[in-house]
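[1] Just to be clear, the model below is a prediction. Sequence and coordinates:
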Amino acid sequence: MLATMGQCMPLSPTPPQEPERRKLAGFLRRRKQFVEARKAEKLRRHSAGHPEILRDIDSLIALFDRRIAKLDKRIAAIIAASPQLKEQARLLSQVPGIGPTVLATLLGELPELAHLDRRRIASLAGLAPHARESGTWKGARRIWGGRRKVREALYIAALTATRRVPALIALRDRMRAAGKAPKTILIAAARQLLVILNAMIRHRQTIRL
């Protein structure tokens, strides 16, 4: 059945990910593991109950801080060593809200950036609304699926971009005036930000924001 589908549908092969991006994605996963572990220790700190336990937790948090800082340097070195990643990083970092962690996440977890149109790249990141229908019933369109790490990174970037990028400020203000919920506005801003970044990498130039 799968072979028949491949013959009938206009499918294009997915190119293998470059070694540099695979390496970058691996270090990003390790960084996230440390961040989650540090977050858990910080939560445990509130219920330590004993000074000795508190000191032990604090020493572990400090260890995670050092390891995360070390990984940040390694991630930056991987990007700097690749001409393609370095050039893409130069372009993306000019956009307000695209800090080092968001930048590395986009480069490592979204290699399709610049290779897909605006609708497909938004869907891949889990930022495109999809219909919810069954027979004659039609529900509200919602976002679902996609790459959670990329979506979360774009949410963080959109929080800053909607205060500094004129196009996104205008989008935010229009949606607020229309009575849209804050989460809906954030999703729309993150999606539009991704469209801007996608175009920048595709055309290899900064877009007037």
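    Great, that's in hand.

[2] going forward, measure contacts between C-alpha atoms and count neighbours the same way
    OK.

[3] residue contacts, the residue nearest in space to the middle of the chain?
    In the chain, the residue lying closest to the centroid (Cα atoms, centre = their mean) is residue 150, at 2.4 Å. Listed by Cα atoms under 8 Å, 6 or more residues apart in numbering, the contact partners of residue 150 are 105-106, 109-110, 125.

[4] now the strands: where do they sit in the protein?
    Using DSSP state E, the strands of the chain run over residues 129-134, 137-143.

[5] Can you add distance to residue 188 and give those strands back as JSON lines?
    Below are these laid out as JSON lines (distance: least, Cα to Cα, whole Å):
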{"stretch": "strand 129-134", "distance to residue 188": "10"}
{"stretch": "strand 137-143", "distance to residue 188": "11"}
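
[6] now residue 193: how far from residue 201?
    Relative to residue 201, residue 193 is positioned 13 Å away (Cα to Cα, to the nearest Å).

[7] for comparison:
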Amino acid sequence: IHGVGRITAIELMSTMPELGSMSGKQAASLAGLAPHPRDSGSLSRKRFIRPGRRNAKTILFMAALTAARSKSRLGDFYRNLVERGKRKIVAITALMRKIIVIANARIRDMKIQQQS
């Protein structure tokens, strides 16, 4: 994954050992990167991310900054969000969520492959 090096991967695995055994939405929520609605009836409010594992957020933030500057699909994803009018911090948060979902899926696939 662009932006995730060896040390970042090790720190992420030590912070979130559950990775690979849950869905992408659950992984994002555990890291504190899933938008939670605060709607009531016909009232629809802005969605905020809730506190999650602070260390995981810090690790993912640095990985997202690196990925945003790269010439990869993740960098294109970030630039596309900014061009569409999203604030840069919102785009970085979306990139952080995307990285944790990709990492969760890759770890899950590696576990399945090792079992076979």
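    Sure thing, it's come through. Predicted model only: the values in this text are computed from it and were never measured.

[8] about what we covered before: who has more neighbours out of residue 193 and residue 201 of structure 1?
    Between residue 193 of structure 1 and residue 201, counting by other Cα atoms under 10 Å, residue 193 is the more crowded of the two (23 against 19).

[9] Now check structure 2 for the residue matching the more buried one.
    In structure 2, the residue paired with residue 193 of structure 1 is residue 99, using TM-score structural alignment.

[10] tell me the contacts of that match?
    Applying Cα under 8 Å, 6+ apart to residue 99 of structure 2 gives the contacts 1, 60, 64.

[11] Please name the nearest non-neighbouring residue to the second one.
    When you say that, I think you mean residue 60 of structure 2. Nearest residue to residue 60 of structure 2, sequence neighbours excluded (Cα to Cα, 6 or more residues apart in numbering): residue 96, at 5.5 Å.

[12] Identify the single longest helix in structure 1, thanks.
    If you go by DSSP state H, structure 1 has its longest helix at helix 51-81.

[13] Buried residues, it. List them.
    For helix 51-81 of structure 1, a neighbour-count test (16 or more other Cα atoms under 10 Å) marks 54, 57-58, 60-61, 64, 67-68, 71-72, 75-76, 78-79 as buried.

[14] Run the chain-centre distance for the longest helix along structure 2.
    Taking DSSP H as the criterion, structure 2 has its longest helix at helix 88-115. A distance of 6 Å separates the centroid of the chain from that of helix 88-115 of structure 2, by Cα atoms, centre = their mean, to the nearest Å.

[15] Kindly report the same for stretch 74-83 of structure 2.
    Averaged C-alpha coordinates place stretch 74-83 of structure 2 at 15 Å from its chain's average position (Cα atoms, centre = their mean).

[16] Check stretch 68-83 of structure 1 too.
    Taking Cα atoms, centre = their mean, the mean C-alpha location of stretch 68-83 of structure 1 is offset from the chain mean by 17 Å.

[17] In structure 2, which residue range corresponds to that stretch?
    By TM-score structural alignment, stretch 68-83 of structure 1 lines up with nothing in structure 2.
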